[in-house]
Every structure is written in structure tokens, then in C-alpha cells.
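Asks: this one's sequence-less:
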């Protein structure tokens, strides 16, 4: 039972860090065009040869 004194604040801290990372990703437009990324991945327009 005494371990909860350490585990609850630790879990709240880690949850806050995760929330801040998610908000940072939203502000830096990481999720701007997920559908376009999927379409570009499936298209054959890209060059299959690696650049030297």
C-alpha cells in the first residue's frame, strides 16, 4: 500500500509527459496529411532506385 504513494505521482507525471508530447506533435503539424502519406506510399510515381 505504501508503494502507491510513489506509483500514483509517477504515473501522473508520465501521463503528463505523454500529453505534452502529443500537444507538441499537434502544434508542429505532424498529423497534417495522413491520407496523403498513405497515397504516396502506394503510388508508383517514386523512383525505385536509391540515389547514389
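Replies: Sure, I can see it. On a predicted model such as this, the values are computed, not experimentally measured, just so you know.
Asks: make it CA atoms for all contacts and neighbour counts henceforth
Replies: OK.
Asks: would you map the helices across this structure?
Replies: Assigned by DSSP state H, the helices in the chain fall at 4-27, 34-42.
Asks: deepest-packed of those helices, please.
Replies: Among the helices of the chain, the stretch with the highest mean neighbour count (mean count of other CA atoms under 10 Å) is helix 4-27, at a mean of 11.
Asks: so what's the gap between that one and the chain middle?
Replies: 14 Å (CA atoms, centre = their mean, to the nearest Å).
Asks: other residues contacting that helix?
Replies: Applying CA atoms under 8 Å, 6 or more residues apart in numbering, the contact partners of helix 4-27 are residue 31.
Asks: okay, now the one to match up with it:
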């Protein structure tokens, strides 16, 4: 029965670490710009065509 308590405590520590990392990533601006990477892909193709001419 004591093994279950140890596993629960370890899982809570791991979950809190992941939650802390997620909050840190949000505060540091990791997920701020979700639109421009998709648009940037389209502009890279046009630049490659201009260089070939």
C-alpha cells in the first residue's frame, strides 16, 4: 500500500513540473504568434522563384 502513495507523490511532482513548464512557456511568449509560420512558408516559395530567374 505504501508503494501506491509513493507513486502518487511522484506523479504529482512530475505533473506539477509539466504544469510549471507550460506556464513558463506561455509567459515567455512561446505561443504568441501562431499565424506567421504558416504564412512564412508561402513567402519562402516566392523568394526561391525570384532567385532562380
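Replies: Right, received. Where do you want to start? Computed from a predicted model, the values in this text were never measured in an experiment.
Asks: quick one: TM-score?
Replies: Laid over one another, the chains give 0.73 as their TM-score (TM-score structural alignment, normalised by the length of structure 1), with 46 aligned residues with a CA RMSD of 1.5 Å.
Asks: just give me the neighbour total for residue 44 of structure 1.
Replies: 9 (other CA atoms under 10 Å).
Asks: how far away is it from residue 7 of structure 1?
Replies: Separation of residue 44 of structure 1 from residue 7 of structure 1 (CA to CA, to the nearest Å) stands at 50 Å.
Asks: same check on residue 34 of structure 1?
Replies: 36 Å.
Asks: likewise for residue 37 of structure 1?
Replies: Taking CA to CA, one finds residue 37 of structure 1 at 39 Å from residue 7 of structure 1.
Asks: again with residue 18 of structure 1
Replies: From residue 18 of structure 1 to residue 7 of structure 1 the distance is 16 Å (CA to CA).
Asks: repeat that for residue 22 of structure 1.
Replies: From residue 22 of structure 1 to residue 7 of structure 1 the distance is 22 Å (CA to CA).
Asks: over to residue 35 of structure 1?
Replies: As judged by CA to CA, residue 35 of structure 1 and residue 7 of structure 1 stand 39 Å apart.
Asks: residue 13 of structure 1 too?
Replies: When CA to CA is applied, the distance between residue 13 of structure 1 and residue 7 of structure 1 equals 10 Å.
Asks: ditto for residue 15 of structure 1
Replies: 12 Å.
Asks: how far out from the middle of the chain is stretch 23-41 of structure 1?
Replies: Distance, centroid of stretch 23-41 of structure 1 to centroid of chain: 10 Å (CA atoms, centre = their mean).
Asks: that concludes my questions; thank you for your assistance.
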